[in-house]
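[1] how would this look folded up:
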Amino acid sequence: MKLHELSNVAGAVHRKKRVGCGEGGGHGKTSGRGGKGQTARSGGSIRPGFEGGQMPLYRRLPHRGFNNKNFRTELPIVNLGDLEALDAAISEVDAAVLAANGFLRKSDAKFKVLGNGELTRPLKITAAKFSESAKAKLEKLGGQAIVAA
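    This next block holds a predicted model:
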């Protein structure tokens, strides 16, 4: 069976609903829009949460507390196991090296190093943040974890 040989199951394809073509068609007169008013008009729609002018629920309820979601900085993550794939000649790792090897999108990006995976050689890594496990694994191998400002 090939793609051009496929066909729909009987009854799967319906013809387009034609509105406003007489009462006998079932979609005449108001064309399925009900009576008069805003929603019967072309382009007439009301935004989500609108309650007809009544004070909406989201404004009646008290808003308390603080959420840092809008203001937090999310750093791209690089695992120690991923750095094992770098060329053996590379001994110093920073954002520019990682961007050149496809680990980061920008060469000046801040990133965080996590300790997932195994590293077999000492590396001198310059990053914005390190997890405790990543720092411990690096120092155990004789590498350096340098925190860049």
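
[2] please make it C-alpha for all contacts and neighbour counts, starting now.
    Noted.

[3] ok, and what's touching stretch 64-75?
    K110, F111, K112 (CA atoms under 8 Å, 6 or more residues apart in numbering).

[4] most neighbours among the residues you listed, please name it.
    F111 (21 neighbours; other CA atoms under 10 Å).

[5] quick one: that residue and N79 touch, right?
    No - counting by CA atoms under 8 Å, F111 does not reach N79; the two are 10.5 Å apart.

[6] so what's the closest residue to Q144 other than its chain neighbours up against?
    Spatial nearest neighbour of Q144, excluding adjacent residues (CA to CA, 6 or more residues apart in numbering): K124 at 4.6 Å. Contact partners of K124, counting by CA under 8 Å, 6+ apart, are S91, E92, V93, G143, Q144, A145, I146.

[7] next, the buried residues of stretch 120-129.
    By 16 or more other CA atoms under 10 Å, the buried positions in stretch 120-129 come out as P122, L123, K124, I125, T126, A127, A128, K129.

[8] one more, please, to line up against the first structure:
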Amino acid sequence: MADENSQEQAALNRLAPAPGAKHPRKRLGRGIGSGTGKTCGRGHKGQKSRAGKKIKFGFEGGQMPVHRRIPKRGFSSRRAADWLRLPTGALAGLEPGEVTLAALRAAGLAGPRHRLVKFYSSGAVAAGYRLVGLAATKGARAAIEAAGGAVEAAAPAQQPKESSS
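    The predicted structure is shown next:
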């Protein structure tokens, strides 16, 4: 034990950065032969050659910046992010009986950000499950009912809105 402790201390005093990880500071304005004399690598005149003010990221000298020139496309609904889609095969990991959002969270199938769950038909349903407050597609509903289960419709507030476009 004492021998291991002394080895750790000996190793700590020899810690050093990896070879090539550290570079010497570039010494600017130290004569014409240094390669960075006179203008210090900044070139002649212009906004970037001056000391003081920085140019904020994305600024293009007054020209309309690229992030404002390009067209904006698409739409991301925060409501859609709350929905969790699960295959019917995921029910195999649960005890037969009543399946709720709390039961899915306890089993690790749903996270805290998921408020709404919808099952789709993929995978076999072996036992009788009763989905309470959870949505299911027509195919998933048929598979669950064929296995002796039932799907109690989710509350109207939980149903996703159909997009009009």
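
[9] ok so, going back, put together a markdown table for the contacts of K124 of the first structure, with secondary structure, neighbour count and distance to G102 of the first structure on each row.
    As requested, the contacts of K124 of the first structure are exported to a markdown table (DSSP: H, G, I helix; E, B strand; the rest coil; neighbours: other CA atoms under 10 Å; distance: CA to CA, whole Å):
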| residue | secondary structure | neighbour count | distance to G102 of the first structure |
| --- | --- | --- | --- |
| S91 | coil | 13 | 17 |
| E92 | strand | 13 | 16 |
| V93 | strand | 16 | 13 |
| G143 | coil | 18 | 22 |
| Q144 | strand | 18 | 22 |
| A145 | strand | 21 | 21 |
| I146 | strand | 15 | 21 |
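
[10] distance to R60 of the first structure added to those residues, as CSV?
    Formatted as CSV, the contacts of K124 of the first structure follow (distance: CA to CA, whole Å):
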residue, distance to R60 of the first structure
S91, 60
E92, 57
V93, 53
G143, 57
Q144, 55
A145, 51
I146, 51
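
[11] and in the second structure, which of those residues remain?
    Contacts conserved in the second structure for the contacts of K124 of the first structure, counting by both residues aligned by TM-score structural alignment, their matches' CA atoms under 8 Å: S91, E92, V93, G143, Q144, A145, I146.

[12] map the first one across to the second structure for me.
    The one in question is S91 of the first structure. Using TM-score structural alignment, the partner of S91 of the first structure in the second structure is G97.

[13] which one is that match nearest to, not counting chain neighbours?
    Y129 (4.8 Å).

[14] now do the contacts for that neighbour.
    Taking CA under 8 Å, 6+ apart as the definition, contacts of Y129 of the second structure comprise L91, P96, G97, E98, V99, I144, G148, G149, A150.
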